[in-house]
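*Asks:* Sequence and predicted structure are below.
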Amino acid sequence: MKINVVGTSGSGKSTFARRLAQQLNLPYIQLDALYWRANWQGTPDEVFMEKIRQQLAAQPQGWVLDGNYNRTRPVKWREVECVVWLDYGFTRTFWQAVRRAATRAWRKTELWPGTGNRESFRQSFFSRDSILLWTLKTWRSNRVRYLADMQNPAWSHIRFVHLRSPAESEAFLKSLTEQRAAS
């Protein structure tokens, strides 16, 4: 199975995608880890796309891919079978983003091994590059885009799973466990 988990920053994509990958016994691939280099430098698009191609090709039995990066859709959605969209309400998503940013800044957690990239309170709460501002800017546009994608004939080969709450997400994971037990 080839799955892409998408949603606005703070929606819980990474946590959900890791759980899903573990449950399905599939490799977990995080787009942020492929994109971000040391000192918060992004990877040029041509290199980024090639990294994605290589990661996906190295797992022909399937994978769970975590991340949006809309410009990567022609690569990541070429063979994807299912897109799981975590579409929680704005208040919940923003609160989760605030809590995550504060926790990471407090703990000084390195986000992607080997990059040295860590969130700080200044960066998260008082910067133009704030993940919180990104969440504010993209929540609505992501909803519009993914709703349109679900209707787009170019993506008719994809099964979209639209999860609107943590309870729906838990029920989805539980249903997968039950399906695996039955087969």
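*Replies:* Good, I have the coordinates.

*Asks:* switch to C-alpha atoms for all contacts and neighbour counts from now on
*Replies:* Will do.

*Asks:* does residue 11 count as helix, strand or coil?
*Replies:* What DSSP: H, G, I helix; E, B strand; the rest coil gives for residue 11 is coil.

*Asks:* Share the number of residues neighbouring the nearest residue to it once chain neighbours are set aside, please.
*Replies:* Distances taken as CA to CA, 6 or more residues apart in numbering place residue 93 nearest to residue 11, at 4.9 Å, with adjacent residues excluded. For residue 93, the neighbour count with other CA atoms under 10 Å is 22.

*Asks:* so who does residue 93 touch?
*Replies:* 8-11 (CA atoms under 8 Å, 6 or more residues apart in numbering).

*Asks:* And residue 132, by the same measure?
*Replies:* 94, 97-98, 124-125.

*Asks:* Would you map the strands across the protein?
*Replies:* 2-6, 28-30, 36-37, 41-42, 63-66, 82-86, 159-163 (DSSP state E).

*Asks:* Relative to residue 99, how far out is the residue nearest to residue 11?
*Replies:* For residue 93, the distance to residue 99 equals 10 Å [CA to CA, to the nearest Å].

*Asks:* If you count neighbours, what's buried in the longest helix seen in the chain?
*Replies:* Ordering each helix of the chain by length in residues (DSSP state H) puts helix 131-151 first. Across helix 131-151, burial judged by 16 or more other CA atoms under 10 Å covers 131-132, 135-136, 139, 142-143, 146, 150.

*Asks:* ok so, going back, please pick the buried ones from the contacts of residue 93.
*Replies:* The buried subset of those - by 16+ other CA under 10 Å - is 8-11.

*Asks:* want to compare, so here's the second one:
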Amino acid sequence: MKNIGKRIMVIGSPGSGKSTFSRKLSEITGIPLIHLDKEFWNDGWVETPKDQWLEIQKSLIEGDEWIIDGNYGGTIDIRLEKADTVICFELSRLVCLFSYFKRVITNLNRVRPDMPEGCNEKLDFEFMKYIWEFPKKSGKRNKDRIEGNRNKQIIIFKNRRESNKYINNIKTIYKSNC
């Protein structure tokens, strides 16, 4: 296992475990965590205007260390330019949909830690459709972009066992370095 980088992108389907993984990785490494959903959405699920979003993205990557959790395909190249590591979750659509349902049930009408105030969890059928279509649409575009960057460390998880094993290995490495 290679050493983890200092500028890490975590991408993949909604419901795949990106946010949970990113939080654990940040806790172990001490690398600051940025949830793109928390930066993009405003109170009441209002989107940040595109020009402002581009500027926010550029400022987010200025730091020497970060873990950025989220896709946002329209701005992925901004993050990809500075990232040294890309972690991509490619879990099955059924697993991701099941996780989404579980998340909705657990957090219904509450704000998750990776979301801004005023964006309460809700059941969203359009979002379910997005999750179902993600592997063939957004996921494929994202994968095509990252595969063209051979100078990056690219880590792909096909299931939660792989991501959990990775987290446990990182934990062991960081404990032995203390």
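*Replies:* Sure, I can see it. The shown structure was predicted, so the numbers you read here are calculated from the model rather than taken from an experiment.

*Asks:* Can you tell me how far the residue positioned nearest the centre of structure 1 is from residue 29 of structure 1?
*Replies:* The centre of structure 1 sits closest to residue 67, judged by CA atoms, centre = their mean, with a distance of 2.8 Å. From residue 67 of structure 1 across to residue 29 of structure 1, the span is 9 Å (CA to CA).

*Asks:* neighbouring contacts of stretch 32-51 of structure 2?
*Replies:* 19, 22-23, 26, 53, 56, 65-72, 114-119.

*Asks:* show me the contacts for residue 11 of structure 2.
*Replies:* Counted by CA under 8 Å, 6+ apart, residue 11 of structure 2 has contacts 18, 69-71, 86-89.

*Asks:* Please convert those residues to JSON lines, extending it with distance to residue 163 of structure 2.
*Replies:* Shown next, in JSON lines, are these (distance: CA to CA, whole Å):
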{"residue": "18", "distance to residue 163 of structure 2": "10"}
{"residue": "69", "distance to residue 163 of structure 2": "14"}
{"residue": "70", "distance to residue 163 of structure 2": "16"}
{"residue": "71", "distance to residue 163 of structure 2": "18"}
{"residue": "86", "distance to residue 163 of structure 2": "13"}
{"residue": "87", "distance to residue 163 of structure 2": "10"}
{"residue": "88", "distance to residue 163 of structure 2": "10"}
{"residue": "89", "distance to residue 163 of structure 2": "8"}
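
*Asks:* The strands of structure 1: which one's closest to residue 105 of structure 1?
*Replies:* strand 36-37 (17.6 Å; CA to CA).

*Asks:* corresponding residues in structure 2 for that closest one?
*Replies:* Counting by TM-score structural alignment, strand 36-37 of structure 1 lines up with residues 41-42 of structure 2.

*Asks:* average distance between that stretch and structure 1?
*Replies:* Mean deviation of stretch 41-42 of structure 2 relative to structure 1 after superposition (mean CA distance after the TM-score superposition for structure 1): 0.7 Å.

*Asks:* Show me how far that stretch is from its chain's centre.
*Replies:* Relative to the chain's own centre, stretch 41-42 of structure 2 is displaced by 17 Å; criterion: CA atoms, centre = their mean, to the nearest Å.

*Asks:* next one: stretch 53-70 of structure 2
*Replies:* Counting by CA atoms, centre = their mean, stretch 53-70 of structure 2 comes out at 12 Å from the chain centroid.

*Asks:* ok, now stretch 26-46 of structure 2?
*Replies:* The answer for stretch 26-46 of structure 2 is 9 Å, by CA atoms, centre = their mean.

*Asks:* Compute the first-to-last residue distance for that stretch.
*Replies:* 27 Å.

*Asks:* Quick check: buried residues in that stretch?
*Replies:* Buried-residue list, stretch 26-46 of structure 2, by 16+ other CA under 10 Å: 26, 28, 31-42.

*Asks:* What mean distance separates the lengthiest helix in structure 2 from the matching residues in structure 1?
*Replies:* In terms of residue count, the longest helix belonging to structure 2 (DSSP H) is helix 160-176. Superposing on structure 1 and averaging over aligned pairs (mean CA distance after the TM-score superposition for structure 1), helix 160-176 of structure 2 comes out at 1.7 Å.
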